[in-house]
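>>> how would this look folded up:
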Amino acid sequence: MDVSADTGTRADTVAGTIGATVTDALVFLADNVFGQVPLLIGLITLAGLALQRKPVEEVVGGALRAAVGVVILFIGVEVFTGGLEGFQTVLADAVGAEPPPADRTLTEFLTLHGGTVALVLTLGFLTHVLLVRLLPAARYLYLTGHLMFWISTVAVAALVIAAPDADRLTLVVCGTAVVAAYWTLQPLWMRPLMRRVMPEDRFGFAHTSSVMCVLTGLAARPLRGRGARDTERIALPRRLSFFKDVNVSTALVVSALLLGAVAAADPDRVADLAAQTDPALSPWVWALLVGLRFAGGIAILLFGVRMFLAEIVPAFKGLSDRVIPGTRPALDAPAIFPVAPTAVMLGFVTATAVFLALLGLFAVTGWFTLVPPMIMLFFVGGAAAVFGNAVAGWPGAVLGGALTGLGLAVGQALTWGLLSGTAPELATLADPDWYLLVWLVAGVRPLLGGAAVWAVPVIGLGATVAILLALGRRERRTAGGGERNRSRTTGSG
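Have a look, this model is predicted:
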C-alpha cells in the first residue's frame, strides 16, 4: 500500500473541499450582501451608528430608514423604467431598429461565467476596501451595489475577449484587479466636479457615467458663466411658470415624446403594449399614462434619495472615524439629482434627441442599427447635465445631454461587434465607462498577445497604488504648507 499516495489524495480532497467552501461563501456574499443594495446600505448605516455609540433606538431606526430609503428609490426606478421600456419598444418599432445578429447572448454568458462574476465582485470589493484602508488618499468607499455587479460582468467579458483560453483562476485574479482599481479611482477623478455640485464633500460619485461627466465638465468650460443661467433659476413667462415644477415638466415632455413615437410606430404593436395595461385602453391614452407614470417614478426616486442620504452620510462618520479614517461614501448618480432636477430632465431630452438623430444617420449610411437605450439615456444624460449645469448653467446641461447621446450611439456601434462572441447585449445596456473598460482590457490582446493578460492586474493595481501614493504625498505637502503659513501669521501677529 502506498501510504504517501493515499495521504496526498486525502490532502487534495481536503484542499478541494476548503476551496469549494470558500468559493461558496464568496458567491453567497456577492449574491446576498454586495448585490442587495438596501441590505448593504442598511448594514453600513448600522455599523456606522453603532461605532458612534448611538442609542440602540437610533441605530436600529437609522439603519432601517436608510434601507427603506434605498427600497423607495428602487421602487421609483422600477416605476419609471417600466415606462421607459415601453417607450424604447415603441421607438424601436417606429424606426425599424433591430439589434444586429450575434454569436452569443448575455444569458448564455452568465450561465457559463456567472460564478466567476460573483467571485470577481466579492474579491474586488474586499480589495477595494483594503486599498481605501491602507492608502488614505483613496478617500471614497464605492457603494453602488448593482453597478458593482455590472462592472464585474463587463470586466469578465472583456477578459474573455483578451484571453479566450484563460482558466477561471486567471479570470478571477485579473478581474478582481480591474474592478478594484476602477472602484478606487473612479470617485477620485470625479472629485473636482463633485466639489462644484457638493462643495461640502459629504459623499462621492459612484456611477459608470463618470467618463461622460468628466468630458462634459471639460467641454463646458468655454461656456462658463453659470449665475442666472442655472437651470434651477431660469426665468420663465408667467404663463409657462408651471414648467418650473419638475414633476409637471417631466410629465409634459415625456408624454409629448411618447405621443410622437406612437404616431410613427406600427398601430398593432402599440395596441399590444397598451393591452398589457388594459385591453380596453387606447394607445394614445396609454402614452399619456406612461408619461405620468414616468413623472411619478422620478418623484418617488427623489424622495427615496433624500431619505437614505439623511441616514447614510452622518452614519458613515462612525466608519470614517474608527475603521477607515477620513473615508466618505461614494453613491449612485440619483444622489445628485435633487441638486438640479430640471437639468436632469434637460439632459435626458437632449440625449434622446441626439441619439435618435444618430440612429437615423447610422441606418441611412448602413453603418449600424442602434437600439435606443432609454434607461441609460436618462441616467447618464441626467448625471452629465447636472455637472454641465454646475460648470456653465443650462448650456452646460444641454451639452452634457448632447455628448451623452453621441457617446452612447458611437459606443454601442463600436462595441457590439467586439462583444458578439461573449455578451453583446452589454453594448446596448452600457454606460460610457463600460465601453472604455472593454476597449482597454480587450485591447491587451492585439497589443501584447493573449498570454499577456496578466499585464492587466499588474498595470491596473500598480498604477492605482502609484496614483494614490502620489496624491497622498501632495496632500501632505499641501497640509504642511498650510501649517507653516498659519505659524508665520500667528508669529507676525
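>>> contacts and neighbour counts: CA atoms only from here.
Fine.
>>> what are the boundaries of the strands in the stretch 151-300 of the chain?
204-205 (DSSP state E, counting those that start in this stretch).
>>> er, the stretch 301-450 of the chain actually
Using DSSP E, counting those that start in this stretch, strands in the stretch 301-450 of the chain cover 328-331.
>>> I'd like the structure of this one too, to check against the first:
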Amino acid sequence: MKILLYFINNVLSQPIFIIGIVVIVGMAAEKKSWDKILPSTLKAIIGFTMINVGGQTLGTALLPLQLMISRIFRVKAPNLTDIGATQASSLASIGTEMALIFALGFLVNILLARFTPLKFVHLSPHVSFFFAGMIAALLKFNTKLTIVPLVLIGAVILGLYMTLSCAYVNILIKPVKGADGFTLGHSSSSGLLVASILGKFLGNKDHDLEKMKIPKKLNFLREMTIALTIVMTLLFFFLGLFSGNGWIMQNVSGGKDIVVFSITKGVEFGMWITVIITGVRMMLAEIIPAFHGVADKLIPNAKPGLDVPLLFPNYPTSVIVGFLCSLTTGLIGMLILGAANYPVIVFPALIPTFFTGAVTAIFGNAHGGTRGAILGSCANGFLLIFGQALLLPLVGSFAPIMRILSETDYCVYGPILGFFLKAIGGA
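Here you go, the predicted structure:
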C-alpha cells in the first residue's frame, strides 16, 4: 500500500508525467522513432512546466493583495500565505483517501472515454487531485462510510465529474478562438456554463471585447504582457495607497515603498504571463498531434481536457477584465456576508479569482461580447465567495486549502454534494 500511495502522490499527481506518458504513447501508437518521440516529449513537458510554474507564481504573487485588502476593508483575512504548509496540514487527515480516489477516479474517466460516447480524457491532474481531496473530505466528514466504500464512491463521483465537465465545456467552447482540438479539464466549468448562458441571452456577440476601439497610441495595451504589467502595477499601487505606505513597508513589501513594490510586482506579472504564453505554444505544438495517436489507436475519437491558460493568448483584454470583475464582486460578496454576520469568515480566494475570472470572461465574450464577458466574470465572483461560504463548514480539516484553491466547481458542486450527504442522513 505504501508503494502504491507513493506512486500516486509522487508520479500520477504530477502533471509532467501524465503529459509525458500521453506524448510517448501517442507517438508510439503512430510508430514514430525514438529520436522523434524524445524531443517531442521533452518539449511538451517543458511547455507544460512553463505554464504550471508561471501560473503558480502568478497566483502566489497575488497573495500580498490579500493582506492589503483585509486592511482596507478592516476584515481579518485568514493567514494563508504559506501554501505548502497549508496544503500539508489540510491533507493530514484525508491524504490516503484523497490519493486513492484520485487514482481510481482517473481510471473511471479512462474507462468512460473508452467504452461510452463521452470521449474526453481529463489531462489536468493537478486540478483533479485537489478535487479528489474535496470529495474525500465531504464523504469523510459528512458520512459514516468506512474507507473502502468511501474510496469507491468517491472515485465514481470524481470520474463522472472529470468526464462530464469536459463534455459540457466541449459544447460551450465551440465559439472560443484557439480551442481547436481540445476541451478544458478545469474546475471552472460551472462558471463557464453560467458565463456562456448569460452571454448568450443577455449579451451582444457583435461587440467583441477584444475588438474594442482604443486610440492608436494605446494599441500596445492589446499585448497581454504589457497590459497585465500596467494593470497589476496600478492595482498594487492604489491598494497600497489606501493601505498606507508605512504599513506596506513593514508588513507586505519587505521594506520597499509602494512605488518600487508596485512596479516590481507589475513587471513580475508581465514576465510570468510571458512564460505562460510561451509554454502554451510549446505544449500545444506537441500534445495535440500526439493525442491524435492515442485517439486513433487506443480511445477512438477522444479529445483531451487541458488547462485554461491555453486560451489566454487570444483573449488578453478578457483575462484582465475578468479578473478585475470577479475580484470586485468577490469583495462585494465578502462585505454582504460580513454585514449579515455570517458565522464563517470568508475572503476572496485570489488565485481562483484570477484564473476563473479570466476564463469566464473569455467564454462570456465568446458567447455575448463585452457585456457577456462582464456579466459572466461578475457572476463568477459571486459564485466563488458565496459558494466558499457554504463549502467551508462541510469539509472539516480540508478547509484551509479550500480558502486558497476553491475554484468555481468546488464552490458550486461541493456544497451540492455536501448538503445531499447531510440530507440522506450521512452525518
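>>> count of neighbours near Lys31 of structure 2?
The local packing of Lys31 of structure 2 (other CA atoms under 10 Å) involves 11 other residues.
>>> tell me the counterpart of Thr122 of structure 1 in structure 2.
Aligned counterpart of Thr122 of structure 1 in structure 2: Ala103 (TM-score structural alignment).
>>> quick check: the helix or strand hosting its match compared with structure 1, mean distance?
Using DSSP states H and E, the element containing Ala103 of structure 2 is helix 95-115. Relative to the matching residues in structure 1, helix 95-115 of structure 2 has an average distance of 1.1 Å after the fit, by mean CA distance after the TM-score superposition for structure 1.
>>> in structure 1, point out the residues matching the helix or strand that that helix is followed by.
Next along the chain after helix 95-115 of structure 2, taking DSSP H and E as the criterion, comes strand 120-122. Aligning strand 120-122 of structure 2 against structure 1 (TM-score structural alignment) gives residues 140-142.
>>> list the contacts of the counterpart of Ile336 of structure 2 in structure 1.
Under the alignment (TM-score structural alignment), Ile336 of structure 2 maps onto Leu361 of structure 1. Contact analysis of Leu361 of structure 1 by CA atoms under 8 Å, 6 or more residues apart in numbering lists nothing.
>>> distance of Leu361 of structure 1 from Met212 of structure 1?
22 Å (CA to CA, to the nearest Å).
>>> who touches the residue nearest to the spatial centre of structure 1 in this structure?
By CA atoms, centre = their mean, the mean C-alpha position of structure 1 lies nearest to His207, the distance being 3.0 Å. His207 of structure 1 makes contact with 144, 147, 331-333 under the criterion CA under 8 Å, 6+ apart.
>>> recalculate using a threshold of 10 Å.
By CA atoms under 10 Å, 6 or more residues apart in numbering, His207 of structure 1 lies in contact with 142-144, 147-148, 183, 186-187, 190, 213, 330-334, 379-380, 383, 431-433.
>>> what strand or helix carries the aligned partner of Gly61 of structure 1 in structure 2?
The alignment partner of Gly61 of structure 1 in structure 2, by TM-score structural alignment, is Pro39. In this structure, Pro39 of structure 2 sits in helix 34-72 according to DSSP H and E.
>>> so what touches the very next helix or strand once past that helix?
Moving toward the C-terminus from helix 34-72 of structure 2, the next helix or strand (DSSP H and E) is helix 83-91. Contacts to helix 83-91 of structure 2, defined as CA under 10 Å, 6+ apart, come from residues 60, 63, 79-80, 95, 97-99, 130, 133, 137, 395-405.
>>> 6 Å - rerun?
Outside helix 83-91 of structure 2, the residues that touch it by CA atoms under 6 Å, 6 or more residues apart in numbering are 397-398, 401.
>>> closest one of the residues you listed to Val280 of structure 2?
Distance ranking of the contacts of helix 83-91 of structure 2 against Val280 of structure 2, using CA to CA, places Ile401 first at 26.9 Å.
>>> for the closest one, give me its contacts.
Ile401 of structure 2 touches 86-87, counting by CA under 6 Å, 6+ apart.
>>> same check on Phe354 of structure 2?
Contacts of Phe354 of structure 2 by CA under 6 Å, 6+ apart are Phe323.
>>> ok, now with 8 Å
Each residue near Phe354 of structure 2 by CA under 8 Å, 6+ apart is listed here: 59, 322-323, 326-327.
>>> with neighbour count and distance to Ala340 of structure 2 as extra columns, can I get the residues you listed in a markdown table?
Converted to a markdown table, the contacts of Phe354 of structure 2 look like this (neighbours: other CA atoms under 10 Å; distance: CA to CA, whole Å):
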| residue | neighbour count | distance to Ala340 of structure 2 |
| --- | --- | --- |
| Gly59 | 20 | 29 |
| Gly322 | 31 | 27 |
| Phe323 | 26 | 26 |
| Ser326 | 34 | 21 |
| Leu327 | 26 | 20 |
